[in-house]
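Enquirer: Sequence below, structure please.
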Amino acid sequence: MYKIYVLLIALFITSEGFSQTNHERDSLTIRSIYDMALLNGKSYDWLDYLSNEIGGRLSGTLNAEKAVKYTQAELEKLGLDKVWLQPVMVPKWTRGFPEYAYIETGPGKTFITDVCALGGSVATPDLGIKAGVIEVQGVEDLAKYGKEQIEGKIVFFNRPMQADLINTFQAYGGCVDQRYAGAMEAAKYGAVGIIVRSMNLRQDDLPHTGTMSYGDTPVNQRIPACAISTNGADLLSNTLKLLPTLQFYFKQNCKVYPDVQSYNVIGEITGTTYPDKYMVVGGHLDSWDLGDGSHDDGAGCVQSMEVLRLFKEINYKPKHSIRVVLFMNEENGLRGGKKYAEEARQKKEKHVFALESDSGGFSPRGFSFDIDDANFAQVKSWESLFKPYLIHYFEKGGSGADIGPLKESGMVLAGLRPDSQRYFDYHHAANDTFDAVNKRELELGGATMASLVYLFDTYGMANGIPSVKK
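Expert: I've put the predicted structure just below:
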């Protein structure tokens, strides 16, 4: 009995020593990742070119194709084991000549206001649309007013983002349905157009675009849809209270074309131990056209590229095959994410982990995980490794739109979570430009992503590990 007791103590000491050694090694590796990113980073230069030399990268446009060629060439310079383009058919929608709108309170009495067409909207008639306005607080309000009050009018969806929610993505989710489905639902009541309050927590004059859907509405029954700035929305709402009979005019010149071919851009470092098990890190290469898409999602793309570059620079040879995937068409179709998952299943590729950055280039705070309990327990055990870098947020939740289609049982999906308080000031608006991105914050995000990928690559997935009974 004594010998067994001594043996157990020896095994415990050995295990503790091994664990301590692993922690020190991991700490040093993560330190080297952050040092390389902050002292010799590449992500900011890549973003500078994407934003200032190419610009907005709406799916199906020349700029999107320029971005494909540029990022492919930059990945090839890194000396990865493989770099290739994955063809994907994407929608093509153009904004056309800038939109114009005004509020008319009487003959000759007008106030110009800032609007922009929602992505995928049809154009107005050549002379524009002028009609009365009915204000509602959401799609669910339409039934309350009915066809009798809505027919022939422009529906004004004016539900704001809920400012008392600390999680700004939760606030966004609480009102984005009026942008996405507003036109489809308002058309059923005979509306001639819709105006949607911009998804923005700040008061400004910048309308924010975003995707919308007509569902199965026949083409000849589709109505034009635009977003109005938060200042414009408040002006319209207050004026309506004083003068319910006012008229609103807007003209937009957008057009929908047949689908065109584009590409996902993919680079890979082949794993030394598990070459047939894949870990993905990525963002979406397309953006809206009003700004240059620096936060949404140029930042996520260059941070993902930086993960593989950092591994090459510190001479880290991953056990699993690690891919960077720059997805095309997240904004108005998710075609790139769906195509990648479809081909992965066709080829019977085993994906075990995926991480997406699509929340802006602000200071990283941590990650949210679509994950099982065993893997989440493993993540929580790594918290002390991230503490020196002020990374503290490790929660179960969503991951990313592009990696969502990859989800399979036991797979770990993660999303980088930067500080989100300013994100919706820029999201889908004309001020989403390079000057709004802080170099250091961008680089910290890339290093944080690389650190998480390193840990999952080193320790693998915790699937099947029994929970410890207390």
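
Enquirer: use CA for all of it now, contacts and neighbours both
Expert: Will do.

Enquirer: Just give me the longest strand of the protein.
Expert: Scanning the chain for the strand with the most residues, using DSSP state E, yields strand 255-269.

Enquirer: Helix or strand next in line after that strand, which one?
Expert: strand 274-284 (DSSP states H and E).

Enquirer: How much space separates the spatially most central residue of the chain from residue 298?
Expert: Ranked by distance to the mean C-alpha position of the chain (C-alpha atoms, centre = their mean), the top residue is residue 358 at 3.3 Å. When C-alpha to C-alpha, to the nearest Å is the yardstick, residue 358 and residue 298 sit 9 Å from each other.

Enquirer: all helices in the stretch 1-150 of the chain, in order from the N-terminus.
Expert: According to DSSP state H, counting those that start in this stretch, the stretch 1-150 of the chain carries its helices in the segments 2-39, 43-48, 62-77, 142-150.

Enquirer: One more, so I can put them side by side:
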Amino acid sequence: MKKTLFLAALLGFTLSSKAQDSLMLRKFYDEALVNGQAYDNLRFLCKNIGQRLSGSAGAEKAVIWSKKLMDSYGFDKVYLQEVMVPHWVRGAKEQAYIIDGNKRIAVPIAALGMSVATPKEGITANIVEVKSLKELETLGEAAIKGKIVFFNGAFDQRFIETGHGYGAAGIQRFAGPSAAAKYGAVGAIVRSITPALDDYPHTGGTVYMDGVPKIPAAAISTLAANKLSTMLKLRKLPLIKFYFKQNCQTLPDVKSYNVIGEIKGSENPNKYITVGGHLDSWDLAEGAHDDGTGVTQSVEVLRILKVTGYKPKNSIRAVFFMNEENGHKGGIKYAEQAAANKEDHIAAIETDEGGFTPRGFSFEGVSPTFLKELNKQWKGLLEPYEADMLVAGGSGTDIGPLKETLPSIQLIGFRPDSQRYFDIHHTPNDVFENVNKRELHLGAAAITSLVYLIDQHGLRF
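Expert: Here you go, the predicted model:
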């Protein structure tokens, strides 16, 4: 009899807890959809500050604005975390031509981040097309020395989650230029990493290997890449040459900052749940989806918790990381300081996949048992808001270093719909006008809901 009464009481408590959770999530969504401020904050960041590449004047303005914004919300603690960051500048606009005999056909390119410049007169050379690093290796020095390597591996359209396609094609941009230089190439042109066919070149970082000459490298738009590939097939190779000129340079490192806001926990002030995105952006546009939406959603989480009167058990932080795009120094610094301060981090959530319709969250390094129980407990609560995809998967570049210094932390990635993100990623088209207000605010509410559930119930599944 006692056992029966105990089980009945336990069931009643569980039902009561679920009902309370449901009411709180509805409260968060109501606040986000009716009074949400993320969209207006994003407008200011994009239109009044604009591009924010690490080390730039725009990045400095963004840091000042971000701290003032957090101060205005009355969080318990707002501060700057100093970090030294790379300072790469693009310089004058790039030029490029396909040279077919006496004809010069202009094509759009964009220097890859951290690339070196061409000589002042530019580079003109025969071009060798490859579809992968393996093909490059097969050709070897005899075919590549003195030429420009054209990496034309296309974005694999078969992936449903477009981030997987980006990851598969991205190796050409990250490692291709240095790999080509090993075989004596004088330059590298990389097909933009996107499923879209258009004339927007997609920039992004490249990484030079130690002990290998640094050669200039640029992204070429997908339409131009197709044109170049077709011409190479139709003409004899020596007839087709490529010319490009870019004026980028790397200056000495610059002092910058992560911007951090915090609501102190009522029961466990020394335990933390972090939510963040990166404040820096590439210099071609306003960095709206990458990652203005992420930082404005992150601060919106704390604002929603505060204005709805929720008192978290654990301390909740919003972090605007600096230098995700070309160095990851902000994420590394945050992890180092967390370890140095012996902070106990329960979880970290990164939002860096755009401000599109929320679908759910991916949990890094979890077991099938964890996922099964997680979905059993929380899927039903998130399902009415269509943000209930709780899966195993990656988290984010900025929070990744936390796993090295705080191995017990759970890393989580916010997963919005991915179908449009890589159409505009790292392009001049990543502007405020391409962000939908309702989608952005739905995402902020979804992240707030997950933070609340972790705060209330922990992650011991």
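
Enquirer: so the longest strand of the first structure matches what in the second structure?
Expert: Using TM-score structural alignment, strand 255-269 of the first structure corresponds to residues 249-263 of the second structure.

Enquirer: And for stretch 80-95 of the first structure?
Expert: Mapped onto the second structure using TM-score structural alignment, stretch 80-95 of the first structure spans residues 75-90.

Enquirer: quick one on the thing from earlier: could you say which of the helices of the stretch 1-150 of the first structure is packed most deeply?
Expert: Each of the helices of the stretch 1-150 of the first structure was given a mean neighbour count from mean count of other C-alpha atoms under 10 Å, and the largest, a mean of 20, is that of helix 43-48.

Enquirer: Tell me which other helices or strands it touches.
Expert: helix 299-313, helix 439-459 (3 or more C-alpha pairs under 8 Å, 6 or more residues apart in numbering; DSSP states H and E).

Enquirer: mind running it again at 7 Å?
Expert: Packing partners of helix 43-48 of the first structure (3 or more C-alpha pairs under 7 Å, 6 or more residues apart in numbering; DSSP states H and E): helix 299-313.

Enquirer: Taking helix 439-459 as reference, get the angle to the helix it packs on.
Expert: Helix 299-313 of the first structure and helix 439-459 meet at an angle of 60 degrees, taking axes from the mean of the first three to the mean of the last three C-alpha atoms, to 10 degrees as the criterion.

Enquirer: Also compute the angle for helix 299-313 of the first structure relative to strand 274-284, please.
Expert: Computed by the same axes, to 10 degrees, the angle between helix 299-313 of the first structure and strand 274-284 is 140 degrees.

Enquirer: For the following helix or strand past helix 299-313 of the first structure, grab the matching residue range in the second structure.
Expert: Beyond helix 299-313 of the first structure on the C-terminal side, the first helix or strand identified by DSSP H and E is strand 320-327. For strand 320-327 of the first structure, the aligned range in the second structure is residues 314-321, judged by TM-score structural alignment.

Enquirer: Okay, buried residues for the matching stretch please.
Expert: Taking 16 or more other C-alpha atoms under 10 Å as the neighbour-count basis, stretch 314-321 of the second structure is seen to contain the buried residues 314, 315, 316, 317, 318, 319, 320, 321.

Enquirer: what's the average distance of it to the first structure?
Expert: Mean deviation of stretch 314-321 of the second structure from its aligned counterpart in the first structure after superposition (mean C-alpha distance after the TM-score superposition for the first structure): 0.5 Å.

Enquirer: Mind listing residues that contact that stretch?
Expert: Outside stretch 314-321 of the second structure, the residues that touch it by C-alpha atoms under 7 Å, 6 or more residues apart in numbering are 258-279, 295, 298-299, 302, 330-331, 398, 455.
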